[in-house]
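**Student:** 3D model of this:
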Amino acid sequence: MPASDLLKEKISHLPHRPGIYKFFDENGIIYVGKAVDIRKRVSSYFNKSTQHNKKTRHLIASIRNIEFTIVDTEADAFLLENNLIKQYQPKYNILLKDGKTYPYICIINERFPRVISTRNKIADGSRYFGPYASVTSMNVLLDLIRALYPLRTCTYNLSSENILSGKFKVCLEYHIGNCKGPCENLYDEESYNQHIIQIRNILSGNLSVAKNYFKDKMSAAAADFQFELAHSFKQKLDLLDSFQAKSTVVSNTLTNIDVFSITSNEKCAFLNYLKVVNGSIIQTQSLEIQKKLEETDEEILASVIVQLRHEFESDSREILVNIEVQLPLPNITVTVPQIGDKRKLLDLSLKNAMYLRKEKESSREKSKDSNEVRIMETMKKDLKLTELPRHIECFDNSNFQGDNPVASMVCFKNAKPSKKDYRHFHIKTVVGPDDFASMYEIVTRRYRRLLDEAAPLPQLIIIDGGKGQLGMAVKALKDLDLWGKIPVIGIAKRLEEIFYPGDNLPLYIDKKSETLRLIQRIRNEAHRFAITFHRSRRDAGTLKTEITDIKGLGAATAEKLLLKYKSVKKIKELNFEELEKEVGKHKAQILQNYFSGQKA
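**Tutor:** Modelled structure (predicted):
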């Protein structure tokens, strides 16, 4: 049984139940999806295949097997899909960076705990805060903690037995005042642990506990006339105030909130996440997601919310978003605020997402521009031009056994097609299939018009043809007094040879050269444009009827009507207003009189 029939058979047995489905190719899982109704969702890929984009069609063509898992609710399907995507990382699912690569601040589970940064979470009872998307932000926090509290940095096992036995000696950190020497029992465990409690509050976004502690200590020292000690506490309080001032305080009325915003273009989505605790933003992350299939903003945002909340270990019950999104998670409120502090917070998040989008798109545009300049510089060198060929024009003729001779000119600017500058030419002065004379005519007409209009001239002209066509183009430029002012080359189709005027030997450019590839692309575009125009002319010729012989109408008008309406019958069905719109009042009257005379 063919693979397609096997898939159809398998789809027909899929359940009408919520769950997840997995698509496989020959090598393994390539896509994981969720569905309220598994059979309906999977069938939609195959029933509407012509409506999908290229990437989705490629996915469908790659499917060799389908598996599914039934769950009780849509929320269960949502979470299971997320877990399976993280586990298998299928090529057609959008993926986020693994949170394990982000650093944490860890309060180690030991006597006289150390506070360190780490990228590895170990289930040993230690307390982890983060992860931190910005290492700089994490280091600012660590520097604050070390400036406020005299914590140890050594790795000694400070058990009571080891300390009382005099096993350790204080180090340099003690002598410079960074540590109070718990290794020699010079600092009591209760005071040390009070500092650890305050550090936990600071890392959780609550600075009030530490601030109140230092205020009380400062007041007590001042009351006891220990002004130097009071001043040291005042300095620590100032550090906390300075840190809080630099933090983004949204509102004292807001508690724990997650904020997500999204904006996107055709290929990518740009998101921002703000984690708000006790009215302050303690975490922020902006990221770019490459679209894999036809994901909507709602689908991408829902997936990212689940993944980022997991990565940043958020337990917030309120989520703010800038678009409506279905998030089937229990005890979670998802809203799109319209006014107030929450709206301001959402606007701040969206501003960050928009900034990332602008930055990425600008970067890609600069990269693209740089690539185009490199190609033009290569062409300038290969063709020995005196300036960058930013404006290139290419000419091609087309006729069929001498009938309907036409020509085309395509224009490339900065190595890209400039389609608004493309031109078609009806050959007017040449009788029969004479490509050489036709080339002379169209080159003459093109550049005489540019001269008359004082329009910019190209930096390079390409003639699709050999020495004969090139020679006639040169003659046209000489007659217009443009010879020597615009470089012109010819490209012969058979061996892709480049000819220069007056040079008997062709220039052979490396087949892999960007110069030759661009010349070929321009030549092929000119050929396509000419052929398309020629076919339309030829098709119009086959529609010749009595309408082309109406006195006072003209061949061009008849051709225009026949090309659009395909038959005289349909033209006869047009009322006067419709005819006037197509050909003008005078000719509409001629046509109406002609058709009325036929009826009489």
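
**Student:** CA only for contacts and neighbour counts going forward, please
**Tutor:** Noted.

**Student:** please enumerate the helices of the stretch 1-150 of the chain.
**Tutor:** Along the stretch 1-150 of the chain, the segments classed as helices by DSSP state H, counting those that start in this stretch run 3-12, 38-47, 54-62, 74-88, 135-148.

**Student:** K215 and L516, how far apart?
**Tutor:** K215 sits 76 Å away from L516, taking C-alpha to C-alpha, to the nearest Å as the criterion.

**Student:** what about these two, which has more around it?
**Tutor:** L516 (20 against 16; other C-alpha atoms under 10 Å).

**Student:** looking at the helices of the stretch 1-150 of the chain, which is closest to L477?
**Tutor:** Closest of the helices of the stretch 1-150 of the chain to L477 is helix 54-62, at 45.7 Å (criterion: C-alpha to C-alpha).

**Student:** give the buried residues for that closest one.
**Tutor:** For helix 54-62, the neighbour count (16 or more other C-alpha atoms under 10 Å) marks 56-57, 59-60 as buried.

**Student:** what are the contacting residues of that helix?
**Tutor:** Here helix 54-62 makes contact (C-alpha atoms under 8 Å, 6 or more residues apart in numbering) with 24-25, 45-46, 49-50, 92, 292-294.

**Student:** same check on stretch 299-307?
**Tutor:** 79, 82, 94, 96, 260-262, 269, 271, 325-327.

**Student:** L308: which of these is nearest?
**Tutor:** For the contacts of stretch 299-307, the nearest to L308 is L96 (8.5 Å; C-alpha to C-alpha).

**Student:** strands - which of the contacts of stretch 299-307 land there?
**Tutor:** 260-262, 269, 271 (DSSP state E).

**Student:** this one next, for a side-by-side:
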Amino acid sequence: MTKEENEKRLAYLKGIVSNLPDSPGCYQYLDDTGTIIYVGKAKNLKRRVSSYFRPEVDRFKTKVLVSKIRDLKYIVVNTEEDALLLENNLIKKHNPKYNVLLKDGKTYPSICITNEYLPRIFKTRNINRKWGTFFGPYSNVSSMYAVLELIKKLHHPRTCRIPMTKEGIQKGKYEVCLEYHIKNCYAPCVGKQSYEDYQNNINEAKEILKGNTREIQKMLFDKMQKLSEELKFEEAETIKRKYILVEQYCAKSEVVSHILHNIDVFSITNDEKIAFINYLHVSNGSINQAFTFEYKKKLNETEEELLSLGIIEMRERYKSTSREIIVPFEMDLQLENVIFTVPQRGDKKTLLDLSLMNGKQYKFDRLKQTEKLNPEQKSVRLMKEIQEALKLPKIPYQIECFDNSNISGTDAVAACVVFKKMKPSKKDYRKYNIKTVSGPDDYASMKEVVRRRYTRLIEEGKPLPDLIITDGGKGQMDVVREVIKDELNLEIPIAGLAKNDKHRTNELLYGFPPMVIGLKMNSELFHFLTQIQDEVHRFAITFHRDKRSKHALKSAIDDIKGIGPKTKELLLSELKTVSNIQSTDLQTLTNIIGAAKAKIVFEYFKDKP
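**Tutor:** Predicted structure coming up:
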């Protein structure tokens, strides 16, 4: 599009905007094909729509949207609530490209009660209102199975898929199946359970699915009392068993306060691309509905915009008539006969905190599920967490960690492990024999190894790490910094993992002078850092142990003149240890390495204590 064409387009759109009314309503943006690409709502159409065409609009995604607009339509309504409802319906109908996308549909299962003569109750992901009544969708699948299990134990609805009719039952077309014999069904198909009783059970199941478990519990209790008064103890016992089942199910609900009734609770947890909106419904002091939904963001929508959309969507979906809605912040939203509350303390604040906790947990669970399918995503997330925690200039793609190992200064060694994309790169691991230090001097040993490591990387032109981690506290960090910064003039961030009195890692240090970084010890990032520390410690200890073993073997066998490496390897292969070689008789040695060499070995050890 040329500059002149763009100016003509904007002039046309601004001409429409200038004539918009100052009334509540919905606006629709259309592209060059006449397709609706965005639907919005406003308390004041003129003020809201004109904000898109101001020069100071700084949000990139909004600028992209505006560049696609070729025409706009609007619908005037009476109230802001009507605008919200209309916006919700238009988004569902047209699914505009730049609107928030509610990620549900087939993502979550629902429960269906069919419209058949003898209705069935089952879970499904296919929603067809012609089949029957649907409840859900259930974002928490375990809660859906819990309520299905309760209904199964309470009411025993049929599970067979045979299309049953009243005439078919009267003519005896059907036969009882295994479900009847194992007492999972009362066989209404052959008249063993009356149609009225079956329908009554289905109606009770609907009330449970609506969350009205307290009403069912009260009804069962009253019925049990009445049967007891009429001396119908067997029937009363049957009702009692049902009452106990409902009571046990209700006991799993979060009870806040019995004075709270018919309240909706909403909270929002944000991500870069997705918002997670949690909805709780409280009735008679208990939470009887809990759902979390994902909204895929398109235009950097504010939390208030997203939460407003979620409130309208979920209240309409779950037919909520609550007169009070608890929210985490003040909202410029008005609904008829509804009060918005932002609690600061008490039972309502407990409910809001619970909603926030559920939203965060759902976000965490979805993240874990995604990372299982795409491990690279977890690596990138952890690298970003390290970058943010340490305020690093770039993502730490390559991390290196050092450790020393010696016993009283003997056989001193050091090791370097390398992690790339948060995974061990074992081909880049390096072992070092300490050459310039005598005695147990960890600081001097660390300086030698770090100097050798990075001098060589510079000479060979290989990439330097984005972060160095020392297995130690401030002292180790200081000597590494002396080499990296003062000697080699390198700008590589240096962190340290310090241990407490019980020799357990409890602090992450960073900076100069080193400062403690606030990181929870049970966090995933802290576990990863200790994993690096454990890995370098394992690698250094293994190298040190191997060196000591070789040293021990050398003093015992390698000094025997006339015995070469192959003969030594053969002896160790057969006899396993030096002590076994020393105590073996001449004939056995002869069978292994021949008479001449056997005599040399035997004579050598004969004089040894």
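
**Student:** picking up where we left off before, and the contacts of stretch 299-307 of structure 1, which of them are buried?
**Tutor:** The buried subset of the contacts of stretch 299-307 of structure 1 (16+ other C-alpha under 10 Å) comprises 79, 82, 94, 96, 260-262, 269, 271, 325, 327.

**Student:** next up, the contacts around the equivalent of I277 of structure 2 over in structure 1.
**Tutor:** Aligned by TM-score structural alignment, I277 of structure 2 pairs with L271 of structure 1. Counting by C-alpha under 8 Å, 6+ apart, L271 of structure 1 makes contact with 260-263, 286-289, 301, 350, 353.

**Student:** okay, now S165 of structure 1: neighbour count?
**Tutor:** Neighbour count for S165 of structure 1, taken as other C-alpha under 10 Å: 9.

**Student:** what lines up against it once you look at structure 2?
**Tutor:** Looks like S165 of structure 1 aligns to K171 there (TM-score structural alignment).

**Student:** how close does that match get to C177 of structure 2?
**Tutor:** 17 Å.

**Student:** list the contacts for the closest residue to the match of I277 of structure 2 other than its chain neighbours?
**Tutor:** Distances taken as C-alpha to C-alpha, 6 or more residues apart in numbering place I262 nearest to L271 of structure 1, at 4.5 Å, with adjacent residues excluded. I262 of structure 1 makes contact with 269-272, 297, 301, 322-323, 350, 353 under the criterion C-alpha under 8 Å, 6+ apart.

**Student:** a markdown table for the residues you listed, including distance to A455 of structure 1?
**Tutor:** Shown next, in a markdown table, are the contacts of I262 of structure 1 (distance: C-alpha to C-alpha, whole Å):
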| residue | distance to A455 of structure 1 |
| --- | --- |
| A269 | 41 |
| F270 | 42 |
| L271 | 45 |
| N272 | 47 |
| D297 | 45 |
| L301 | 50 |
| N322 | 48 |
| I323 | 48 |
| L350 | 45 |
| A353 | 43 |
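
**Student:** tell me the buried residues in stretch 148-165 of structure 2?
**Tutor:** Those would be 148, 150-158, 164, for stretch 148-165 of structure 2 by 16+ other C-alpha under 10 Å.

**Student:** tell me which other helices or strands the helix ranked longest in structure 2 touches.
**Tutor:** If each helix of structure 2 is counted by residues according to DSSP state H, the longest one is helix 524-553. Applying 3 or more C-alpha pairs under 8 Å, 6 or more residues apart in numbering; DSSP states H and E, we find helix 524-553 of structure 2 packed against helix 375-390, strand 398-407, strand 410-420.

**Student:** so that helix matches what in structure 1?
**Tutor:** So helix 524-553 of structure 2 sits over no part of structure 1, by TM-score structural alignment.

**Student:** ok and that helix relative to strand 398-407, angle-wise?
**Tutor:** Relative orientation of helix 524-553 of structure 2 versus strand 398-407 (axes from the mean of the first three to the mean of the last three C-alpha atoms, to 10 degrees): 40 degrees.

**Student:** how far off centre is helix 524-553 of structure 2?
**Tutor:** Offset of helix 524-553 of structure 2 from its chain centre (C-alpha atoms, centre = their mean, to the nearest Å): 32 Å.

**Student:** how about the helices of the stretch 1-150 of structure 1, which one is nearest A210 of structure 1?
**Tutor:** Relative to A210 of structure 1, the nearest member of the helices of the stretch 1-150 of structure 1 by C-alpha to C-alpha is helix 135-148, separated by 9.5 Å.

**Student:** the closest one packs against which elements?
**Tutor:** Packed on helix 135-148 of structure 1, when contacts are counted by 3+ C-alpha pairs under 8 Å, 6+ apart, are strand 104-107, helix 227-246.

**Student:** and for G166 of structure 1, the neighbour number?
**Tutor:** Neighbour count of G166 of structure 1, defined by other C-alpha under 10 Å: 11.

**Student:** and it, how far from A133 of structure 1?
**Tutor:** From G166 of structure 1 to A133 of structure 1 the distance is 42 Å (C-alpha to C-alpha).

**Student:** how close does the residue nearest the centre of structure 1 get to A353 of structure 1?
**Tutor:** The C-alpha lying nearest the average C-alpha coordinate of structure 1 belongs to C268 (C-alpha atoms, centre = their mean; 2.9 Å). For C268 of structure 1, the distance to A353 of structure 1 (C-alpha to C-alpha) stands at 12 Å.

**Student:** still on that earlier bit, what's the first helix or strand after the longest helix of structure 2?
**Tutor:** As assigned by DSSP states H and E, the chain's next helix or strand after helix 524-553 of structure 2 is helix 565-575.

**Student:** hmm, back to that, would a markdown table of the buried residues of helix 54-62 of structure 1 with distance to I498 of structure 1 be doable?
**Tutor:** Formatted as a markdown table, the buried residues of helix 54-62 of structure 1 follow (distance: C-alpha to C-alpha, whole Å):
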| residue | distance to I498 of structure 1 |
| --- | --- |
| T56 | 42 |
| R57 | 40 |
| L59 | 42 |
| I60 | 44 |
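
**Student:** can you confirm F340 of structure 2 is in a strand?
**Tutor:** Yes - with DSSP: H, G, I helix; E, B strand; the rest coil as the criterion, F340 of structure 2 is located in a strand.

**Student:** verify the contact between it and P328 for me.
**Tutor:** No - the pair F340 of structure 2 and P328 does not pass the contact test of C-alpha atoms under 8 Å, sitting 9.9 Å apart.

**Student:** any residues in contact with both of those two?
**Tutor:** Joint contacts of F340 of structure 2 and P328 (C-alpha under 8 Å, 6+ apart) do not exist.
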